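# model the following, please.
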Amino acid sequence: MTALAILVPGGTGQLGHDLAVGAPAGSVVRAPARAELDISQAGPVVEAVDGLVAAAGDRPPVVINAAAYTAVDAAETDQDKAFAVNADGPRLLAAVCASRRVPLVHVSTDYVFSGDKTGPYEVDDPVGPKSVYGTTKLAGENAILRSGVDGWVVRAAWVYGANGNNFVKTITRLESERATLSVVDDQRGSPTWTVDLAAGLLELAGRIVAGTAPEGRVLHCTGGGETTWCGFARAIFEELGADPARVQPCTTADFPRPASRPKNSVLSPTAWNDAGLTPMRPWREALTKSFQANS
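Model (predicted):
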């Protein structure tokens, strides 16, 4: 893969970290943490993008935005902060990137959909978020797609990695603390390992700067196949050498949360695969690889 000059806002998060370490050899990588780059502030965004362009040399610059406000329940009451990071931030990034002619790849979420559809969501299916978080992420998508920037939106779902907090880490901890667990079994999705997601985003970035980018500006990139949260938890128990029968199914209604969760978070890979991008490996295979990588 061609060496790039990459700016990764949110660079110390679970996805940002894997984007930084997975960049092609010889790349210039800038992966600032939120404290270093608040994408909702115009001055720092301008400075960061200009710095990327200056450091790029003969490498083509590209921004991959991994910065996001992801506290789904907290967003219900912390709406200003959620909108600042998830909507205003992408709008600023798009404006600055457009003015510098730097392409932008933005990571979004399954929460832009209602979750009411029976089958997998295609990229052009109607959106309809049911939470503040989903509403802010949709606003970020729209800001980019309407800005005129050379930009792509990539929706992911059920993301986990070695950095940060996530479902895999939570279940791993609870396995050692509890005899049994009750886990929701009426929400479906596709667990997505950040290592695989980062590889896909970097492949897309390489295609963009090479002039062979997909025509479609919205793509879905998740682990292959689908499961429920309960099925996911049982698979984690298996990787831990624990009895998966200790994970017991329950319903969403059994554990009410401030923010509504999509019952169906399965995102179709059709647009991604049709663009000639490398298909994502099955989620269960990726989970095993993630445990092997961190053992």
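# drop to CA atoms for contacts and neighbour counts, all remaining ones
Fine.
# which residue ranges of the stretch 51-200 of the chain form strands?
61-65, 104-109, 151-156, 159-160, 181-184, 188-189, 192-193 (DSSP state E, counting those that start in this stretch).
# select, out of those, the one closest to residue 134.
strand 104-109 (7.6 Å; C-alpha to C-alpha).
# any chance of the strands of the stretch 51-200 of the chain in a markdown table, plus distance to residue 97?
Converted to a markdown table, those look like this (distance: least, C-alpha to C-alpha, whole Å):
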| stretch | distance to residue 97 |
| --- | --- |
| strand 61-65 | 8 |
| strand 104-109 | 7 |
| strand 151-156 | 9 |
| strand 159-160 | 26 |
| strand 181-184 | 41 |
| strand 188-189 | 32 |
| strand 192-193 | 28 |
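# go ahead and confirm residue 287 touches residue 196.
No. Contact between residue 287 and residue 196 fails when scored by C-alpha atoms under 8 Å: they sit 10.5 Å apart.
# picking that back up, so which of the strands of the stretch 51-200 of the chain is nearest residue 18?
Of all these, strand 192-193 sits nearest to residue 18, with 9.9 Å by C-alpha to C-alpha.
# output the contacting helices and strands for the closest one.
Helices and strands touching strand 192-193, as assessed by 3 or more C-alpha pairs under 8 Å, 6 or more residues apart in numbering; DSSP states H and E, comprise strand 159-160, helix 283-293.
# could you also give me the structure for this second sequence? I'd like to compare it with the first:
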Amino acid sequence: MLSALIIVFREVLEAALVIGIVCAATRGVKGRGAMVTFGIGAGIAGAMLVARRWGADRGSGSRHGAWLVELFNALILLTVVVMLGAHILWMSRHGEELARDAGRAGESVRSGQKPPRILAALVGLAVLREGSEVVLFLYGIAAGGSTAAAMLTGSVAGVGLGALVGFALYSGLLTIPSRHLFAVSSALLTLLAAGMAGQAAKFLIQADYLPPLGYLWDSSWLIRNDSVVGTGAGPPMPGYEAGARRHAGVDGPGRDQWGRGGTRACSGPGAPWRGGETAV
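Purely as a prediction, here's the structure:
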């Protein structure tokens, strides 16, 4: 739940800041509200199309065996890790430039140099970009084993919180510099990316594309993965993994090599995976 909340909050806040800057720069422009509303709706519709396409691609993989699903999930997670890293670096270098560009575009509409419909395009592209990133990042969270209920709860909370903070910044009710908000969210996203990289390795091990890595660490004595804190339902623990523990009693096919439930025949990529979550 917490992972979905952090990601959705970050993306919604970015879109809300662009919308807020555009609205602030075009106060008094006739038709501004209609153009901004149309842009938001078009961006959401485009993001929904992206989500539908991703869902179709993911469903097609599940018809070709459990090992292909594991490989597909690993590829999704690795893609999300790369995109999260690129996103954090790009926003740290170009975030202020993006805000200035949005402000200049709004001023040009207000001065009559550009037509109001440019607002719809600007807002629509911002919402589409952030919405598409949300779709991909949430698929990464789903591939890591999060439940639909937890993701829905976190996403709804993230949308509400991001919109609320964005509106507060726009209206002047909140004076926290946006760079501080993004610094905190970037740190949390970095932890999420690290956790997703570990989950991707887990799927590749299950599909026999990576060898078992042996004993790495075990902090389950302090915080278990299935605890309130470990799952992110309590205090923030994004990307947490209790540890990789090689099972001491591996005695042939059908026995789990790792410390948390589930059985899998170890005979090749086509071997079925049955059971629960497995640590990396």
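# TM-score for these two?
The TM-score (TM-score structural alignment, normalised by the length of structure 2) is 0.25; 128 aligned residues with a C-alpha RMSD of 6.7 Å.
# contact partners for residue 124 of structure 2?
36, 38-44 (C-alpha atoms under 8 Å, 6 or more residues apart in numbering).
# weed out the non-buried ones from these.
Applying 16 or more other C-alpha atoms under 10 Å to the contacts of residue 124 of structure 2, the neighbour count classes 36, 38-44 as buried.
# of these, closest to residue 105 of structure 2?
residue 36 (13.1 Å).
# three-state assignment of the closest one?
Classification of residue 36 of structure 2 using DSSP: H, G, I helix; E, B strand; the rest coil returns helix.
# do you know how far the closest residue to it other than its chain neighbours is from residue 136 of structure 2?
Excluding the flanking residues, the one nearest residue 36 of structure 2 by C-alpha to C-alpha, 6 or more residues apart in numbering is residue 120, at 5.3 Å. Between residue 120 of structure 2 and residue 136 of structure 2 the computed distance is 24 Å (C-alpha to C-alpha, to the nearest Å).
# tell me which of these two has more neighbours.
residue 120 (22 against 19; other C-alpha atoms under 10 Å).
# next secondary structure element downstream of the strand or helix carrying residue 142 of structure 2?
Element membership of residue 142 of structure 2 [criterion: DSSP states H and E] is helix 117-143. Per DSSP H and E, the first helix or strand lying C-terminal to helix 117-143 of structure 2 is helix 148-171.
# looking at structure 2, which helix is longest?
helix 66-110 (DSSP state H).
# now for that one, which elements pack on it?
helix 2-25, helix 32-61, helix 117-143, helix 178-206.
# what's the most buried one of these?
Counting by mean count of other C-alpha atoms under 10 Å, helix 2-25 has the highest mean neighbour count of those, with a mean of 24.
# run the angle between it and helix 32-61 for me.
150 degrees (axes from the mean of the first three to the mean of the last three C-alpha atoms, to 10 degrees).
# now for the closest residue to residue 84 of structure 2 other than its chain neighbours: which residues touch it?
The shortest distance from residue 84 of structure 2 to any non-neighbouring residue, by C-alpha to C-alpha, 6+ apart, is to residue 193 (6.6 Å). Counting by C-alpha under 8 Å, 6+ apart, residue 193 of structure 2 touches 80-81, 84-85, 239.
# cool, and residue 200 of structure 2?
With contacts defined as C-alpha under 8 Å, 6+ apart, residue 200 of structure 2 is in contact with 73-75, 77-78, 144.
# what about 6 Å?
74, 77 (C-alpha atoms under 6 Å, 6 or more residues apart in numbering).
# distance of it relative to residue 87 of structure 2?
As for residue 200 of structure 2, its distance to residue 87 of structure 2 is 19 Å (criterion: C-alpha to C-alpha).
# same check, this time on residue 170 of structure 2
Distance, residue 170 of structure 2 to residue 87 of structure 2, using C-alpha to C-alpha: 23 Å.
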